[in-house]
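[1] Could you look at this predicted model? Sequence included:
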Amino acid sequence: MAVEAEAEVEEGGAKPTKAGLPRKLIIFAAAGLLVLIAAGAGLYFFVFAGRGATDPAAEAHAVADTFIFNLPALTVNLNDDGAEGDQFLKLTIALEVADESVMAEIQPRMAKVVDAFQVYLRELRKSDLEGSAGVYRLKEELRRRVNLAIFPAQVEGILFKEILVQ
């Protein structure tokens, strides 16, 4: 009986092992699969995002609808604030307009546009034109002044063809 009791204890104490993959391996494989799916979806949206949303022909047509109106080159003395030597600004500008009718409206008012530019440019200092921020401020101020001079017509943008500060 004692031998039978020991045999029962040994059989009851030992648990049978399951055949198959360990639990940690299954968890890591599932996590890896999720990472691969997420990376694939991200790559798909990155590569194909926005396709079909814009039509290149429509963009080209929109760009072609603007016209360029060239102004004569302007050369002005800059405000020197007592600095030694003269400082000059040579500027060649083109106006971007929506259509040819605006170009026809600008032509008779060209003297007003050049006058508005000359008055503003003569008050600039060399330090006002330094860096991209200075050039951007110059562009926006000239756009504002030309739109005032040719009102009710409007200019879409100012294009600098040449900027020389000396």
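    That came in fine, so what should we check first? Predicted model only: the values in this text are computed from it and were never measured.
[2] Please count neighbours and contacts with C-alpha atoms only from this point.
    Will do.
[3] can you map out the helices along this protein?
    With helices called from DSSP state H, the chain shows them at 2-13, 23-48, 56-64, 100-106, 110-122, 131-149.
[4] Those helices into JSON lines, with extra columns for mean neighbour count and distance to residue 82?
    Formatted as JSON lines, the entries for the helices of the chain read as follows, by neighbours: other CA atoms under 10 Å; distance: least, CA to CA, whole Å:
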{"stretch": "helix 2-13", "mean neighbour count": "10", "distance to residue 82": "102"}
{"stretch": "helix 23-48", "mean neighbour count": "11", "distance to residue 82": "57"}
{"stretch": "helix 56-64", "mean neighbour count": "10", "distance to residue 82": "45"}
{"stretch": "helix 100-106", "mean neighbour count": "16", "distance to residue 82": "37"}
{"stretch": "helix 110-122", "mean neighbour count": "16", "distance to residue 82": "14"}
{"stretch": "helix 131-149", "mean neighbour count": "16", "distance to residue 82": "21"}
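[5] for comparison:
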Amino acid sequence: MAAAKAEKKAEGEGGEAPKKGGKKKLILMLAPLLLLGIGAGLWFGGILPKLLGIGGAHPEAQAEAAAQAPPAPTPAFIDLPEIVSNLNVPSGRRASFVRLRAKLEIADSTQVPAVTEAMPRLVDLFATYLREVRPDELRGSAGSHRLREELIARASVAASPARVTDVLFVEILVQ
């Protein structure tokens, strides 16, 4: 009996063995999570990449690279002469005309002389295209968008090697 009482005392009052190292297990499980959280905070805060030298050059190296890089080309705008053209109408209907004033946007301002030399070709291509357009094709924003896309394609061909990035309408009048 004395042995049974001693055994009960060792097991505890609930009949279970006493827990040994419960706090140690908790610390061993939470320590990696805590370290991981601190590391993530330092990484996304930008402190850890700076300490490790990861994620970009030093400010002096960035300044040198910016000084050595060629300047970005500046766009330029060139006025097109006013184009008045008759539109393609079915026979028996009243004649219809379009008056177009536009500007060409080119990617590099150093290409302005090349585009101005090609201006007669540009005007001819635009007028020829406008003669084939029907009045109902120019109605609404979708018609303007289609016209712009067609004129950009023709301008890119005519002004090559200069790159025409957009045709900006100043005035479109359909009568």
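    Cool, got the structure. Fair warning: this is a prediction, and the values are worked out from it, not measured in the lab.
[6] So after superposing, what's the score?
    Structural agreement between the two chains, given as a TM-score (TM-score structural alignment, normalised by the length of the first structure), stands at 0.59; 104 aligned residues with a CA RMSD of 1.6 Å.
[7] if we can go back for a sec, for residue 81 of the first structure, which of the helices of the first structure is the nearest?
    Taking CA to CA as the measure, the helices of the first structure were each checked against residue 81 of the first structure, and helix 110-122 came out nearest at 11.8 Å.
[8] The closest one aligns to what range in the second structure?
    Using TM-score structural alignment, the residues of the second structure aligned to helix 110-122 of the first structure are 119-131.
[9] what residues does that stretch touch?
    The contact list for stretch 119-131 of the second structure (CA atoms under 8 Å, 6 or more residues apart in numbering) reads 80-81, 83-88, 98, 151, 154-155, 158-159.
[10] same thing but 6 Å
    Contacts made with stretch 119-131 of the second structure from outside it, assessed by CA atoms under 6 Å, 6 or more residues apart in numbering, are listed as 86-88, 158.
[11] Average offset of it relative to the first structure?
    Compared with the first structure after fitting, stretch 119-131 of the second structure has a mean deviation of 0.7 Å; criterion: mean CA distance after the TM-score superposition for the first structure.
[12] right, and the helix or strand after the helix ranked longest in the second structure?
    Among the elements of type helix in the second structure, defined by DSSP H, the one spanning the most residues is helix 22-44. Tracing the chain C-terminally past helix 22-44 of the second structure and defining elements by DSSP states H and E, one meets helix 47-52 next.
[13] so the helix or strand following that following helix corresponds to what in the first structure?
    Following helix 47-52 of the second structure in sequence order, the next helix or strand is helix 59-68 (DSSP H and E). Helix 59-68 of the second structure corresponds to no residues in the first structure, going by TM-score structural alignment.
[14] swap in stretch 147-158 of the second structure?
    Against the first structure, the aligned range for stretch 147-158 of the second structure is residues 138-149 (TM-score structural alignment).
[15] mean shift of that stretch relative to the second structure?
    In the superposition against the second structure, stretch 138-149 of the first structure averages 0.3 Å from its aligned positions (mean CA distance after the TM-score superposition for the first structure).
[16] Can you get me the centre-to-centre distance for that stretch and its chain?
    Using CA atoms, centre = their mean, to the nearest Å, we find the averaged C-alpha position of stretch 138-149 of the first structure to lie 23 Å away from the chain's own average C-alpha position.
[17] Understood, closing this out.
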